Structure formats: C-alpha cells, structure tokens
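just coords:
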C-alpha cells in the first residue's frame, strides 16, 4: 500500500501558490485495510476515506468507463491492481495529473510540469470528451490562471463535445457551481472567453453570448462592443474583491442589449426592462440562489436610474428607494450601487472616472431612513394616511439633503 498527494495540491505547490486542500490516492489497498487503519468512508460512488487525524481525503486508485451521456454516466473500478498511472490517466488536464509520493518525489507520466512551465491547459487523453463538466473546469481554471492558454487540440475536443450535445446534459446546479466559482477568481472574463471560443457559452448562457457584436454609442462606451464592455465590468468587480452577488449582477446587467433591434443600434432604449426579464429567465434556468438572483434583477432594472439620479426630484428618489426595498434591506441596495459602479468603471479608458452617484444615493437613503416611521404612524388618526405621511416626511428630509449635496447640473 502506497499513498500519493495528487491534483491541485501538487500543481499549486509547483507554481509556488498556497496549498489549501490536499487530496490523496491510495494504491495497492482494499477498503477493508483502510477501515482497519481508522479511515472513515465518505464516498458514495467510489471508495473515498477521511484520514483519522488530518481528515484529508484519501481515494482508492480507480479507473472509469463511460456508460451514458452527461457527467454522471460512469462506472468506476477501484481495486488494489489499479496503478497510479491508471488513476492519473482519467484526470482532466495534464497539470492536474501529477502526484508526489511521501518523500516528495514527483510522478508526472503525462508531462504536466512541462505544461505548467509553458502555461498550457492540455487534456490528458481523449477520455476528456466523456465528461462535459471538464469544459466548465477548463474555463474556470482560465479565470484563475489568466496567463494560461488552451491547447488547440484540447479546444477542438471541447468544440466536439458542444457539437455532439454533451454540454446539453449538464444539470443546472453543476453549471451554476462552476460559473460561480469562476466568477470569484481574479479574471472572470477569461472563463467566458474560453466558453465562447469552444461554443459552450451559446449553449449555457445564450443571453450573455448574444452581447458580442452588439454596438453601443462610442461617446459613452469607447470599447463599443457590449460583450467587451460586460467583460470589463465583471473584471473590475473582481479587482475590487466584490462579493459573488455583486459580480453576478455586474455580469448580467446589460442582457437586454442583446435583444435590441439592429435597426436602432447603437441606441438601446428600454434595455433595462428587457434585461430584467432575461435575468429572471437565466436565474430560473440555472436555479441561481435567491441572494444572487434578487440583486441581479434589481441591478438590471435600476442601473440606468442610478446613473441618472442627479436628475431625480426628492419625491422620485424616495419612491426609488421604496421600489428597491432599500428601507428594509439597505445592504442589498448598497450592493446594487456597487454593481452599478462596476458598470460605470467597465469602459475602456474610463476606469478611473469618478462615480459620485453612489455616495450621493447612499447619503440620500440615510437621510430618508432617519425618519421615525413608527412615530409618524402613531400620530395619524386615519390609517389610510400613514403611507402618505411617511412619504411626505421622507421627501422633506431628502429635499434638504438634495439641496445641500446635489452637484450643479451642466
């Protein structure tokens, strides 16, 4: 029986990156031997065990055979006669198919170290095509290791998988899992670039894929192309280390521009309402968690109003806050302002342009929220007038704030 550290821990160690999780492969052992040593079984589909002291995962060396479409259609074989090389051969990329034995000696049968040095994502074998999740994983790795490129032969396999419908077998939960993890890397645009090149984005997120080639007014968007703009937006969100809900909202905020009739390009009147409908469609299809869904919907609907907030009257501002449920959920409203700022900054050459709207709206919300709605309600003798009285009080408070803080309009 021998144990090896495998996968990401070996890769990241060779790259000089912090190693967060260590996975191990056990060769030449039976489940009974591991149980006798105190290992705790946790694997459902194949034998995986937790070390009795470190609680790190130890999987028995295994091979796999494709039996049905999709990413769950596999039979696994785990036995003492399965070699380390057999186990590594089933992995996705050469950079993930390396192992180290207990004294640190590198086992690299598929030349992963050379591909690490060349900054290349390369499949281990043609068995890559059997699991469509691997397309998402390659794209996610591109977001993490932004200077790596996909080997032409690997991209060709990914295109073949798209053409043969393997991507269509992915379940929504797994798509969301990989997309959300890629969004949290430092260069999310690379994930979507890889998915676009192989054709997978059109199958997974056709609403987003439709944005490339759609022009915007050069006066406001020097980058012109809407798809390019959205990638700048999501990368700016990542550079600020914003949360997943903000990054997701930034990604989807302009979906409606993909449905603008070409005859009125580069204008996109009413795209916010169309964006909101498409965001709802995407979130329902991918079963997006509520926190991400709700912020994305609000951002799609309201980001234009954030940009125009200096033109709003005090009463309009108060109604805007109420529509966004900002009095009950102020943090979500502030997150929407952050996502809208990403939209503003994600423009070529304008990344450092001031965005005073965020601070202005935050201050106006604080002013409106300072009103004691409960006290006002108690003062009313007619219940139907409570809402009007609270609105009037908040509007008066915001009017004072606006008079003191609104910048002069050109």
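Looks like it arrived, so ask away. Quick caveat: nothing in here was measured; it's all calculated off a predicted structure.

only C-alpha atoms from now on, for both contacts and neighbour counts.
Noted.

report the buried residues of stretch 88-95.
Neighbour-count burial for stretch 88-95, with 16 or more other Cα atoms under 10 Å as criterion, is recorded at 88, 89, 90, 91, 92, 93, 94, 95.

so how far is the first residue of it from its last?
11 Å (Cα to Cα, to the nearest Å).

wait, what's in contact with residue 170?
Listed by Cα atoms under 8 Å, 6 or more residues apart in numbering, the contact set of residue 170 reads 70, 71, 132, 133.

put this beside the first:
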C-alpha cells in the first residue's frame, strides 16, 4: 500500500503557515490490512483509522456517491482499486486537493498550487454541489486566507442555494463553521461570500435583513446597516482575536431591520427591538450562552456607550450592572471593544479616537473599588446596606465625572 500526506497540511505549508494537523490517505489497502497493521478504526461504516502512536488519521482512498440531500447523504467506495487521483477528485477545493508522497513530491492533478498562488478558491469537480457544507467551508477559507471565490464556483454555490441543498445544513454545523470563521483574519468575508451566493438569507436571515436599511447614525447615514455591520465585524477583528467580541459585533444592530410596530412599543429603540432577534438566532444555531449574553448586553447598551460623556452617574451604574461589567474586568473590556468597533465601523472612521470606551472603563474601576464590606459594617438591614453601597458607587462615578470636567476646563 502507498501512503500520502493530503489536504490542509500541504496547503498551509505552501502558504508559509504553521501546519497544525496532518491527514493521510492510504491507497491499495483494505480495512482488514489497516487493522492488521495496528491502526484503530474510527467507526464501522467510515474508512478512517487512527495511528495510535501519533494520533493522526489515515483514511482509505475512496470515492463518494450522493444518495440523499444533506452532507450525510453519501455512500462510499473504499476498495483497494481506488486511485489517489480519484480520492483527490472528491475533495471540495483545488487548494485542498494536493498530496505528497514519501519522497516529498507534490501530486497536484487539479492545479491547486496554481490557485493557491493566485489566491483563488475553485471547486475540483461538479460533485461540489452534492455537499452543502462546502458553501460554509468555502466562505470560511475566503475569510481565513483572504482569497476570492472563482466565478464558476460561486455559480455552483448559488445553484445549491436555489435547489434547496443549503437548507439541509444542521444548526450545529452552521455554528461550527461560523465559529471557526470568527477566528480568521477577515471574518467579515465569511458573511460577504454567503451573501453573494444567496446563502446568508437562508442561514442568517437576521443579518441579510439589514442590507438596504439606512444607517441612523449621524456619520455616513447613506451607508446601509448591512454594510455597516460587516465593517464593524472587520473592526472587531482588528481590535481583538476574541470570538465573543466578534460575534457581538456581528449582531449588535439586528433591531434596525425591524420597525417600531414589530412587537415592541414605539418608544423603544432599535437596540431593544434587536434583543429577541439575537435570542432567536442563538437558539436556532445552538450558540453557547456566553456568546449570547455578551451580544445582548452590547446590543442593548452600545448607544449608551456612545453617549458616555453625557450620561448621569446613576445611568452609568445601571449600564455597568445590566451588562454584568461592574465586578468583571473582562466583561467590561469586551463591551468597550464592541462599542469601539461599532464607532469605527464606517468609512473614514476606521482609526478614530473613541474616549468613551476609556471613560467607561474608568467608571467601572471606580465603582468596583467601593469597599462594600466597610459600608456594611455595623449594619443589619440588608436593604439599607444595598442602598448605601449603590449610593457609594454613584458617588465614585461622580468623582470621575467631576475630574473630567476639570480637565476640560
């Protein structure tokens, strides 16, 4: 049998990136031979084995045949007669369809190296349309490498959306790919590619609905809320690798796609109208609670942050409490970063100063440092203790506010 290194390990090495995982393809073997040589089967019906010494995966060369909608509707042929070229042909993109033999020679029958050098994501064959996960993966690779999608591949992706193949994606897989995209250098491209092929409207209709909605901000109101949202995600990625901040940036303005008559009183702003949309999105995609919690806090209070110099001390303390930032430095910093990304998410404002975030963090530290133990000493009335602690925190915030006024004078 012959063993080849395949896929991402070759792609990443050619790009000069760190290789984190290595996958192998075995040609000319059977499951019985693999077991005989000490490899451990991963499952009964899937021809993948684990090398117990290295922990790396070794898959028998195989072909696939589509039998039903979705990414699980396949039958495999992993006979010993399957060639390396046949195995590589079933892969999604040419940049992932390269192999390397034991002598270090690269086998590249579908010109993946050429596309890698050109920064293009291109499907290997028309079998691309059989697996809807490939839409998500292509969008993620675009975000990871800042590559463009070949026109013919984009055409196939649109076809998959139109024929309903994309609707077979399960929520967990959508979130898994989206979560990986949030870790990339340019996560906004993940959503741009999905929108270009029409998948965004099916997978994340709340985001799609923002496009065409004018911005209400005084800066560049002619830019619509969808473009602004992607710019905010881009700015969040520039500020921090934290995926929680990046996700909150993505959904911070969902309420702008709703009118005041949509289930909420007219006096409540778009930041309030977005809260149920965030909850629905997170529930549908099984988004972890910690992502939802920060996203809700940012959505509800990001406009407060923009007015930080104008807020009363009582309102500042309420914001600290409601965003769960009062005693949590990490949460406070995440909220501040999200709002900074929002402020910079407009053309010409990418590097603007935003002292509101710094002031918010000063308020948080001042209120946090109030010695609740000293205030409670000698008192037995719990309600009175809480009232005095509350007032002490307001006073601490006012001290910072007065210092700001003195500096301005």
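Received it, and whenever you're ready, just let me know what you need. Because the structure is a prediction, the values reported are computed rather than measured.

ok, back up a step: need the contacts of residue 170 of the first structure in CSV with secondary structure and distance to residue 255 of the first structure, can you?
Shown next, in CSV, are the contacts of residue 170 of the first structure (DSSP: H, G, I helix; E, B strand; the rest coil; distance: Cα to Cα, whole Å):
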residue, secondary structure, distance to residue 255 of the first structure
70, coil, 28
71, coil, 29
132, coil, 26
133, helix, 25
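
ok, those vs residue 283 of the first structure, which is closest?
Using Cα to Cα, residue 133 comes nearest to residue 283 of the first structure of the contacts of residue 170 of the first structure, at 19.5 Å.

now that closest one. Nearest residue, chain neighbours left out?
In space, and not counting its chain neighbours, residue 133 of the first structure is closest to residue 71: 6.4 Å by Cα to Cα, 6 or more residues apart in numbering.

and the one you found, what does it touch?
If a contact means Cα under 8 Å, 6+ apart, then residue 71 of the first structure has 130, 131, 132, 133, 169, 170 as its contacts.

could you do residue 230 of the second structure as well?
Residue 230 of the second structure makes contact with 188, 191, 192, 250, 345, according to Cα under 8 Å, 6+ apart.

can you turn the buried part of these into a ChimeraX selection?
Entered in ChimeraX, the line below selects the buried ones among the contacts of residue 230 of the second structure, by 16+ other Cα under 10 Å:
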select :188,191,192,250,345
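
any chance of CSV for the contacts of residue 230 of the second structure, columns distance to residue 242 of the second structure and secondary structure?
Formatted as CSV, the contacts of residue 230 of the second structure follow (distance: Cα to Cα, whole Å; DSSP: H, G, I helix; E, B strand; the rest coil):
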residue, distance to residue 242 of the second structure, secondary structure
188, 14, helix
191, 18, helix
192, 20, helix
250, 13, helix
345, 17, coil
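
which strands and helices lie in contact with the longest helix anywhere in the first structure?
For the first structure, the helix with the greatest residue count under DSSP state H is helix 386-405. Contact here means 3 or more Cα pairs under 8 Å, 6 or more residues apart in numbering; DSSP states H and E; on that basis helix 386-405 of the first structure packs against helix 314-323, helix 357-369, helix 373-379.

remind me which helix or strand residue 231 of the first structure belongs to.
Secondary structure from DSSP states H and E places residue 231 of the first structure in helix 226-239.

tell me which stretches of the stretch 101-250 of the first structure form strands.
106-107, 120-121, 149-150 (DSSP state E, counting those that start in this stretch).

just name the most buried of the ones you listed.
Most buried of the strands of the stretch 101-250 of the first structure, by mean neighbour count (mean count of other Cα atoms under 10 Å): strand 120-121, with a mean of 24.

what's the offset of it from the middle of its chain?
Distance of strand 120-121 of the first structure from its chain centroid, counting by Cα atoms, centre = their mean, to the nearest Å, is 21 Å.

likewise for stretch 187-205 of the second structure?
Taking Cα atoms, centre = their mean, the mean C-alpha location of stretch 187-205 of the second structure is offset from the chain mean by 12 Å.

repeat for stretch 327-338 of the second structure
With Cα atoms, centre = their mean as the basis, stretch 327-338 of the second structure stands 19 Å off its chain's centre.

kindly report the same for stretch 120-134 of the first structure.
For stretch 120-134 of the first structure - counting by Cα atoms, centre = their mean - the centre lies 22 Å from the chain centre.

tell me the span between the first and last residue of that stretch.
End-to-end distance for stretch 120-134 of the first structure: 15 Å, by Cα to Cα.

ok, and for it, which residues are buried?
Neighbour-count burial for stretch 120-134 of the first structure, counted by 16+ other Cα under 10 Å, picks out 120-124, 127-134.
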